[in-house]
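Visitor: return atomic coordinates for the entry below.
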Amino acid sequence: MIFPMDAASQCSNAPVASTSSTANWMNELEQYTTPGVSPASARISTSLEIAARPPFRPWHYYKYGWALASKAAQVSKDVASHAIWGPRKKTWGLEMTIISSFMRDVAAHSSLVDISSIRLLMSLSGLAPLPSDALVTPVTFRIRRRRLRGILADLDSKENGSRELSGEWVVGKKTWRRLQAEWKAAQVIKKGTNKQLNSRIRKKSDRVVYYIHGGAYIVGSPASQRQISVPLALHTDARVFAIDYRLAPESTFPGPLHDVVSGYMRLVEDLHVPPENIIVSGDSAGGGLSLALLMYLRDNGYPLPSSAILMSPWVDLTMSCESWVSNAPYDVIPLCSPTDPNNPIASYLGPHLEKYLMHPYASPLFGNFAGLPPLLIQAGDAEVLRDEITLLAHKASAAGVEVQHELYEDCVHVFQQFPFLEPTERSFIAMGEFVLNKLPQLQSRSPRLEPKAEQYMETEIDSKDAFVLDANGLAIPMGQVGARSRLENDDSTDEEGSSAGTANLANSSRPRLNKRSHSSYTISEDWHKEASQPPTPSVRRNASHADVSALVDNWRSGPKNKTVLYRHSSPLQSFGSR
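Guide: From the prediction side, this is the model:
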């Protein structure tokens, strides 16, 4: 992921926007959808052109050697500094020091690779040990015409049912055992032989998490983000559906949004999952797409999901906030020049960059948040997106949205993808608490999946294409001997006393994520959460929009939301200090 250096009411029970409010929101979008009309505070002109990639010559091979040598020297220097003087952030272990050092300034060598090469390198993350105790089922489906309204009407009209999208279902081991028990019980109920079981299973509520991966709109896939989707499924006790939307530059805005909306409509219309049972979740660019999805549904009168979980959402493509500079020495996001051939903003917005730069579906920070469902927003205080995420929480709260904003000390962009960090587990625990405890209090009724939805999802999830992620992080095809028993049998990773039998159907509870002990930090009880204001957001004087500046000034008069800061009261013991 390479980024350019300069470049009112709660919605429980899937409300549908009123005709008058929908008209008002559509009027606000008019300045972004009328050709030739630029947003009032736009600063990037149509004259901005991405530099052409120079042709490769054999003597350019030395540049690769120089890049590797310089990066190795920088990492070695930072490791030595970590060992002698301690980490650059007090809670960092050696792993985080190495990762931050490697990613810092890596964009200086971006001319050596194209987006295809970056995707290839990112795909190597699939060789790393996978999270355990889950069932993964790849699926492919055709995109049909759905008479979508608004900005997607033209793209929708061109669909003829031949284009395909893919995704995958992710189900935690304990959730799978519960579902197996419920599905078997449903067969008993269908025969009418157990009325008591019928009463119990009808009281069970269940949720589906619609996960949208990040990757700066140019890289990433559901498979590459299982470090997030699997723990998300485990801690929320929900079925996770991860969509594999089209990437830029092959598909520019609003193409990826069209795919995300199509995936949501498939859950609601084809699989008959009630919108109030769906939780939208996304990280980074996926977080921005999650908000764009919510705004599109609201603006065009479609039913909204119950809530959204946003991890380090990218909500301001103008990059106006100062944290893009102040946190650059620590974060894992490499920064490149605006004219870099790999510029993700130019790749995503394509030839309509000026027209769409501040469109609320591309930069949600500039949108109207009134009428959106409850939001759980998590960010690291060492990431470059910190300030715009702070403003997002403030603006959404001011619009009447129920917001839970969490800031994690010393954490970088999408820190949830690093399983060796203690805050990673704590953030997933917070997601589980939000879904299982807080969300039911915000909804006027408990959601329940109808038998038809259960039947469709059972058929799709329990298929021959599924595979099991076992305790060793290995992917075992479901058809392989012993695979199903690995998934169904109880083991030490589950909570004591659990059972897959129908007799214990009502006793199912959220599983806990496997804890790992690492050499570079010590699990400590000193981590605690406290109500606290995040650092005051500020703007970059050389690259700021008037809209963002006004929002910063408004924040200074008093944040509209409360922020929970996860802080460590004393430095963690690091590898270098032993």
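Visitor: contacts and neighbour counts: CA atoms only from here.
Guide: OK.
Visitor: quick check, A379 in a strand?
Guide: Yes. Note on A379: a strand contains this position according to DSSP: H, G, I helix; E, B strand; the rest coil.
Visitor: that one: neighbour count?
Guide: Close neighbours of A379, defined as other C-alpha atoms under 10 Å, add up to 31.
Visitor: likewise for G65?
Guide: Number of residues near G65 (other C-alpha under 10 Å) recorded here: 11.
Visitor: one more to line up against the first:
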Amino acid sequence: MSAEERAAARGMMQKGELGRTPEQQRADFDDLFANRPLGEDVTLVERTLGGVPALDVRVAGADQAGVILYLHGGAYVIGSARTGANLAAPLSRRSGVPAVSLEYRLAPEHPFPAGVHDALAAYRELVESGQKVVIAGDSAGGGLALATLLAARSEGLPQPAGVVLFSPWTDATMTGPSMDARGDFDPLFTRAHIAESAELYLGGADPKNELASPVLADLKGLPPLLVQVGSAEVLLDDSLRLVARAAEQEVDVSLDVVAGAPHVYQYFAGMLPEADEALDHAATFIRNRLEGFGGGVA
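Guide: Have a look, this model is predicted:
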């Protein structure tokens, strides 16, 4: 796709107003994403996982062994299992692997580390029931996926088969150079937007805590990672630094960067060929990781 077409995609997005309440942000986000069609082959079924509400994302024909645990984005303040299903469903359809989208608790009502506790509880139930798991997440859900790996390691739980991260937010300290350098290029966020969300999420906690900023953590022993990000993101360096750090610490890691693509560009599947290619790559990664997975390393 041409640079002009990618620019047109960015033009479909706009930066939100600062200072809106979480309730206002949630209502706006739900208006855009909570009722997007998932396809006639998709059925959503309410369940709990580790005591946490979730949605089974049942795609007809998705009967491969294993499960995708999907963690939705939304800056830890907005979003839901239903909005997460918008990406969990195509991943399940393309990989043939069933998915479940988690309704983890949100800030500021439930600040850090409540979401981590919920994701860990859900993951624990899956692995203790004998499931082979791939964790996937976008934006804050990507950071939460990494935090779940670190928390699982601390608890002595096995690691999943792999992890898929779409534009992950991995650094609550906001020290990546792109936080400022990409502010004009990013159609959704500036440093001020990220700072506002970080304050709500952390609730006074130390942003350097590895579960809040997993890019700062010891990553040794983590499973293979697939990271996808667009260059038109203030969070670009959250991905680039994560990948470099993982490679330095002997973690298998793959990186896809699409020039000029916005935050979580996978949402443009069907409009941007790069979005469809990204989901296809992620689905292949999921399928291959599960097929070759014999069990995690505690």
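Visitor: so what corresponds to P113 of the second structure in the first structure?
Guide: Correspondence of P113 of the second structure to the first structure, assessed by TM-score structural alignment: P254.
Visitor: pull the contacting residues for P131 of the first structure.
Guide: In this structure, P131 of the first structure makes contact with 226-227, 230-231, 469, 473, judged by C-alpha atoms under 8 Å, 6 or more residues apart in numbering.
Visitor: aligned to L235 of the second structure, what sits in the first structure?
Guide: Aligned partner of L235 of the second structure by TM-score structural alignment: L385.
Visitor: any idea how far F420 of the first structure is from its match?
Guide: Using C-alpha to C-alpha, to the nearest Å, one gets 22 Å for the distance from L385 of the first structure to F420 of the first structure.
Visitor: so for these two, which residue has more residues nearby?
Guide: When L385 of the first structure and F420 are compared on other C-alpha under 10 Å, the one with more neighbours turns out to be L385, at 29 against 20.
Visitor: confirm V77 of the second structure sits in a strand?
Guide: No. Secondary structure assignment (three-state DSSP) places V77 of the second structure in coil, not in a strand.
Visitor: residue in the first structure matching it?
Guide: Per TM-score structural alignment, V77 of the second structure is aligned with I218.
Visitor: what do you get for F185 of the second structure?
Guide: When the first structure is aligned by TM-score structural alignment, F185 of the second structure is paired with Y330.
Visitor: count the neighbours of F268 of the second structure for me.
Guide: 15.
Visitor: so it touches A275, yeah?
Guide: Yes. Between F268 of the second structure and A275 there is a contact under C-alpha atoms under 8 Å: 5.7 Å.
Visitor: which stretches in the stretch 401-550 of the first structure count as strands?
Guide: Assigned strands in the stretch 401-550 of the first structure, in chain order: 403-408, 467-469, 475-477, 527-531 (criterion: DSSP state E, counting those that start in this stretch).
Visitor: in JSON lines, list these along with mean neighbour count and distance to S549 of the first structure.
Guide: Rendered in JSON lines, the data for those read as follows (neighbours: other C-alpha atoms under 10 Å; distance: least, C-alpha to C-alpha, whole Å):
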{"stretch": "strand 403-408", "mean neighbour count": "24", "distance to S549 of the first structure": "21"}
{"stretch": "strand 467-469", "mean neighbour count": "25", "distance to S549 of the first structure": "47"}
{"stretch": "strand 475-477", "mean neighbour count": "19", "distance to S549 of the first structure": "49"}
{"stretch": "strand 527-531", "mean neighbour count": "13", "distance to S549 of the first structure": "25"}
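Visitor: can you redo those as TSV with distance to V209 of the first structure?
Guide: Converted to TSV, the strands of the stretch 401-550 of the first structure look like this (distance: least, C-alpha to C-alpha, whole Å):
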stretch	distance to V209 of the first structure
strand 403-408	18
strand 467-469	19
strand 475-477	22
strand 527-531	26
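Visitor: among those, which is nearest L165 of the first structure?
Guide: Set against L165 of the first structure and scored by C-alpha to C-alpha, the strands of the stretch 401-550 of the first structure come closest in strand 467-469, at 19.7 Å.
Visitor: so the closest one matches what in the second structure?
Guide: By TM-score structural alignment, strand 467-469 of the first structure lines up with nothing in the second structure.
Visitor: still on that earlier bit, out of the strands of the stretch 401-550 of the first structure, which is closest to E322 of the first structure?
Guide: strand 403-408 (17.1 Å).
Visitor: residues touching the closest one, excluding its own?
Guide: Contacts with strand 403-408 of the first structure, where a contact means C-alpha under 8 Å, 6+ apart, come from 374-381, 393, 396-397, 423, 534, 561-567.
Visitor: if we use 6 Å, what do you get?
Guide: Strand 403-408 of the first structure has contacts (C-alpha atoms under 6 Å, 6 or more residues apart in numbering) with 374-381, 563-566.
Visitor: would you point out the most distant pair within the residues you listed?
Guide: Within these (distances taken as C-alpha to C-alpha), the two that end up farthest apart are P374 and D381, at 22.1 Å.
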